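1. Using only what follows, build the 3D model:
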Amino acid sequence: MLFCDKNSHRRKEGPMDIRKRWVRGRDRCSFCGKSADEVRRLVAGPNSFICDSCVVMCKDLLERDEIAEIRAGRRLALVPRRIRAVLDSYVIGHDRAKKALAVAAFNHLKRISYHGTEVEMGKGNVILMGPTGCGKTYLAQVLARAMGVPVALVDATPITRAGYVGEDVESILMRLLQAAGHDIEKAERGIVFLDEADKLARRTGRDRDVGGEGVQQSLLRMLEGSLVAVPRRSSSGEDRVMFDTRQVLFIAGGAFDGLSNIVADRLQSARAGFCGGRQLGVGEGSLHETMPEDLYKFGMIPEFVGRFPVLIAVDALGEEDLARVLAEPRNALLKQYARQFALDDMTLSATPEGLRAIARRALALGTGARGLRTIMEELLLDPGFECRSGSTYLLDEKAVATGSARLVLPKLATG
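-> Model (predicted):
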């Protein structure tokens, strides 16, 4: 298609007309025919020119085509690298876990986008293993935000088998439906994060394991993909909707205390008689080397583990990681508190030594990143109470040692 300017003739131009115009003025846009004097910028190519207006027009056309392809399901807007980039902006460390989650999320998007094609793609549910406070739940929240799908954060501990006091497994989907604004189609493409899933392990010595193996059994059909009758508003409501779980991504998270010992025993048995090395100590088995049989010994039934083909281990955060968590992410704690201080015309800053001192105290608490907010609340209690407009506070090593942010007095002006 040839775009002409308002001064061009109305008749359709032929090859000879274009050639004559090219001879009359070389510095003209090859698309709309405008001269260099009529446009803001003219970009030269090997044998042609294009003006800034036509560049914008071409860009709009390409973006419309891309949006149409995404809506038609022929292309995906997110790729693993983009998902990983979003995770990097909010989560510190866990490089391998973020890469594995990005791939799992991308496969989930492909499955729901190309659902109903000639090849039916299976589900890739995920088990996230790692100590408390390492960021498992937060990873799932940021992942859902990056994918643009609703997420339901469900605690597994109060869930019991049907007929016993507690929450039924259907309450999991009810929460996802609520997170989706009761839009059933949107909910059926969402994510369920089943926190404390390790508490569902088989409990020996009990005749009625209503909250362990029984719950695992009750979850099997939902995890595999089935139609479940879910209350729309409350667990006691009669108004129910059929919820198709085939496209729901389930992420089971837990600390799995003691699993590393099981992994160590297996690795020690495998190396016995071959290398004759030292005995592995307690807890030396890495969760990154976890196999399904290790989870069986932990107390998870094979049918449950088999519905989670992706096993991801998340390491504990060290001192340097916790110091970075305080200052680097988009919603870092230091940035949040600095914003709160700014609303009261106060300034808050921290030194690298101060951040590391806070990180050391958090490590001593043993609660991972959760301990950072507890310490920050303690350090900023007095400044928040005094609320001195125009004041500047500093979190350095001395402030952490004394238990309160230091008031930095402004220097007196000298004449």
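2. from here on, contacts and neighbour counts on C-alpha atoms
-> OK.
3. I'd say residue 316 and residue 130 touch.
-> Yes. Judged on C-alpha atoms under 8 Å, residue 316 makes contact with residue 130 at a distance of 6.9 Å.
4. Spell out which residues are contacts of both of the two.
-> Common contact partners of residue 316 and residue 130 (C-alpha atoms under 8 Å, 6 or more residues apart in numbering): none.
5. As a check, name the ranges of all strands in this structure.
-> Secondary structure of the chain (DSSP state E): strands at 42-44, 49-51, 126-129, 151-155, 191-195, 227-231, 240-244, 249-254, 310-313, 347-350, 392-395, 406-408.
6. mind checking how far the second one is from the chain centre?
-> The chain centre lies 42 Å from the centre of strand 49-51; the measure is C-alpha atoms, centre = their mean, to the nearest Å.
7. buried sites along stretch 355-366?
-> 355-363 (16 or more other C-alpha atoms under 10 Å).
8. if we can go back for a sec, go through the strands of the chain and name the closest to residue 262.
-> Shortest distance between residue 262 and the strands of the chain, using C-alpha to C-alpha, is found for strand 126-129: 13.9 Å.
9. Distance-wise, check the residue nearest the centre of the chain relative to residue 223.
-> Nearest to the geometric centre of the chain sits residue 143, at 2.2 Å (C-alpha atoms, centre = their mean). Residue 143 sits 19 Å away from residue 223 when distances are taken as C-alpha to C-alpha, to the nearest Å.
10. again, but for residue 310
-> 13 Å.
11. for residue 85, same thing?
-> Per C-alpha to C-alpha, residue 85 is found 28 Å from residue 223.
12. More neighbours: which of the two?
-> residue 223 (20 against 15; other C-alpha atoms under 10 Å).
13. Tell me if I'm right that the more buried one and residue 309 touch.
-> No. Applying C-alpha under 8 Å as the test, residue 223 and residue 309 come out as separate, 11.5 Å apart.
14. what is in contact with the two at once?
-> residue 125.
15. Burial check on the closest residue to residue 303 other than its chain neighbours, number of neighbours?
-> Of all residues not flanking residue 303 in the chain, residue 220 sits nearest, at 7.3 Å (C-alpha to C-alpha, 6 or more residues apart in numbering). When neighbours are counted by other C-alpha under 10 Å, residue 220 registers 16.
16. Would you map the helices across the stretch 151-300 of the chain?
-> Using DSSP state H, counting those that start in this stretch, the helices of the stretch 151-300 of the chain run over 170-179, 184-187, 213-224, 259-271, 292-298.
17. Enumerate every residue touching the residue nearest to residue 338 when sequence neighbours are not counted.
-> Spatially, and ignoring its direct neighbours in sequence, residue 338 is nearest to residue 348 (5.2 Å; C-alpha to C-alpha, 6+ apart). The contact partners of residue 348, by C-alpha under 8 Å, 6+ apart, come to 337-338, 341, 392-395.
18. this one as well, want them side by side:
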Amino acid sequence: MTVTLDSPKAIHAQLGRDVVDQAVALEQISVALYKHLQHIKVGNIMLIGNSGTGKTTIMRSIERLFSEHGAAIGHQNTIRLNANIVSNDESTDLESSVILARLAQNAHKLMGSSPNVDQFRDLIENAVVFLDEVDKIRAYVGDKPNPRGILAQESLLTLIEGEGVSLPLSVRNEQGGFDQHKVPIDTGRILFICGGAFEGLYDMVYRRVAGGETRDKLIQEYVVTESQEDMEQKIHFSLNDYVRYEDMFEYGMTPQFLGRFDEVIVLNDLTIKGLMRIFVDPPNSLFREARRYFASLGIELQASKEAVQRIAEHAYDNHRLGARALRMVFKRIMRGIEFDPHDHYLVKQAGEKKVLLLTRDLVDRYF
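-> Below is the predicted model:
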């Protein structure tokens, strides 16, 4: 089947294969990526989400999308950096900044042995730059200024605003030698996607809303209790419903820097069903890794749907850890079993093979 990227919906369908429980966020991201592919001016994107909600997965999915599909020719130059690298960058001029240096390095690899000026320019200007942990470059922490964070935001702002720079390129000439070029680059065409957990932002916004400092009222919802006989009132608080740019400023992102992001997207906390998918489906999922391990011992690992659901439920109880909570929960269950599965009387002979079955009772035994 031929995969096209000729609409936001087509891009959304591709990203949705990898990213769980973030359909609305992916809609906004897909529109931005489509505009970028069509050379239509697009604002940059800021992703806010608890650890393990999928920020890095989204970035990796976009990288793979642009590198694997012919429809993205000329846009394959994607780099992913930790924002701390930017804050530690001691370059004295923009041309030698770590971001442009990495983009130029990638462009050379993509062009191979036959570089040309136009291709080089396109690969830089059509690039996507992912900056992770951008919340670590706050302008201040508490009441104290953070000089490195301030400098990093100012440096990024200059790049994101659209600065004209010239980058060097050597092109082989007909005589077998090399001509040196200074290639003009408009950095304003580069798409920046920044992400961070913004730890403390959730609590800060909740205090503002719950404290009655504004007219906002917490959304109330009613749920049926286990007895099914009465209703229990719960407060439903979603950061996405209440966060404002002013909260981001108070957190330590400068208005000038944040003003360069058209989309500030708050990722959902993962649902139990989403955690179940993450636990089982991906090629490198925890469950598939465990199956490979036990297969090396001559044992086939199986899991009931109820067991998978219980693992996801225990992980959901630690929702601020997102998908990372799955590993914590699963390791707690499997630690002794991995060492000696036979000692736990868990391995059953099924014909010619040995089977280790994870059940709900087994999961609950460790909680």
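19. Next, the TM-score between them, please.
-> After superposition, the two chains reach a TM-score of 0.68 (TM-score structural alignment, normalised by the length of structure 2), with 308 aligned residues with a C-alpha RMSD of 4.1 Å.
20. how about the nearest residue to the aligned residue in structure 2 for the residue nearest to the centre of structure 1, chain neighbours excluded?
-> Counting by TM-score structural alignment, residue 143 of structure 1 lines up with residue 62 in structure 2. With C-alpha to C-alpha, 6+ apart as the criterion, residue 62 of structure 2 has its nearest non-adjacent residue at 7.0 Å, and that residue is residue 15.
21. dump the residue contacts of that neighbour.
-> 26, 58, 61-62, 65.
22. again, only using 10 Å
-> Residue 15 of structure 2 makes contact with 9, 22-23, 26-27, 29-30, 57-62, 64-65, according to C-alpha atoms under 10 Å, 6 or more residues apart in numbering.
23. In helices, which of those residues fall?
-> Among the contacts of residue 15 of structure 2, the residues falling in helices (DSSP state H) are 9, 23, 26-27, 29-30, 57-62, 64-65.
24. with those in mind, which one is nearest to residue 188 of structure 2?
-> Of all those, residue 188 of structure 2 sits closest to residue 29, with 18.2 Å by C-alpha to C-alpha.
25. That closest one matches what in structure 1?
-> In structure 1, the residue matched to residue 29 of structure 2 (TM-score structural alignment) is residue 101.
26. Over to residue 265 of structure 2?
-> Aligned counterpart of residue 265 of structure 2 in structure 1: residue 312 (TM-score structural alignment).
27. hang on, the earlier thing: wait, the residue nearest to the centre of structure 1 touches residue 80, no?
-> No. Here residue 143 of structure 1 lies out of contact with residue 80, judged by C-alpha atoms under 10 Å, at a distance of 11.2 Å.
28. one step back: could you report the distance from the match of residue 143 of structure 1 to residue 277 of structure 2?
-> In terms of C-alpha to C-alpha, residue 62 of structure 2 sits 20 Å off from residue 277 of structure 2.
29. try residue 197 of structure 2
-> 22 Å.
30. same deal with residue 305 of structure 2?
-> 11 Å.
31. Who has more neighbours out of these two?
-> residue 277 (17 against 13).
32. what's the counterpart of that one in structure 1?
-> Residue 277 of structure 2 maps onto residue 324 in structure 1, by TM-score structural alignment.
33. isn't that match right next to residue 335, touching?
-> No. In this structure residue 324 of structure 1 lies outside contact range of residue 335 using C-alpha under 10 Å: 11.9 Å.
34. out of everything not next to it in sequence, what's closest to the counterpart of residue 17 of structure 2 in structure 1?
-> Aligning on TM-score structural alignment places residue 17 of structure 2 opposite residue 89 in structure 1. Counting by C-alpha to C-alpha, 6+ apart, residue 89 of structure 1 lies nearest to residue 329, which is 5.6 Å off, once chain neighbours are set aside.
35. what's that neighbour in contact with, if anything?
-> Listed by C-alpha under 10 Å, 6+ apart, the contact set of residue 329 of structure 1 reads 87-92, 335.
36. Restricted to helices, list these.
-> Filtering those for helices - DSSP H - leaves 87-90, 335.
37. Restricted to buried residues, select the residues you listed in PyMOL.
-> Here is the PyMOL command that selects only those of those that count as buried (16+ other C-alpha under 10 Å):
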select buried, resi 87+88+90+335
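38. want to try a markdown table for the ones in helices among the contacts of residue 329 of structure 1, with distance to residue 112 of structure 1 as columns?
-> Formatted as a markdown table, those follow (distance: C-alpha to C-alpha, whole Å):
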| residue | distance to residue 112 of structure 1 |
| --- | --- |
| 87 | 21 |
| 88 | 25 |
| 89 | 26 |
| 90 | 26 |
| 335 | 37 |
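39. quick one: which of the ones in helices among the contacts of residue 329 of structure 1 is nearest residue 176 of structure 1?
-> When these are ranked by distance to residue 176 of structure 1 (C-alpha to C-alpha), residue 87 comes first, at 21.8 Å.
40. For the residue lying closest to residue 164 of structure 2 once chain neighbours are set aside, give its distance to residue 352 of structure 2.
-> In space, and not counting its chain neighbours, residue 164 of structure 2 is closest to residue 186: 4.9 Å by C-alpha to C-alpha, 6+ apart. Per C-alpha to C-alpha, residue 186 of structure 2 is found 65 Å from residue 352 of structure 2.
41. And for residue 316 of structure 2?
-> In terms of C-alpha to C-alpha, residue 316 of structure 2 sits 38 Å off from residue 352 of structure 2.
42. Give the burial count for residue 322 of structure 1, as a bare number.
-> 25.
43. For it, which non-adjacent residue is closest in space?
-> residue 359 (5.3 Å).
44. That neighbour corresponds to which position in structure 2?
-> Checking TM-score structural alignment: residue 359 of structure 1 goes with residue 312.
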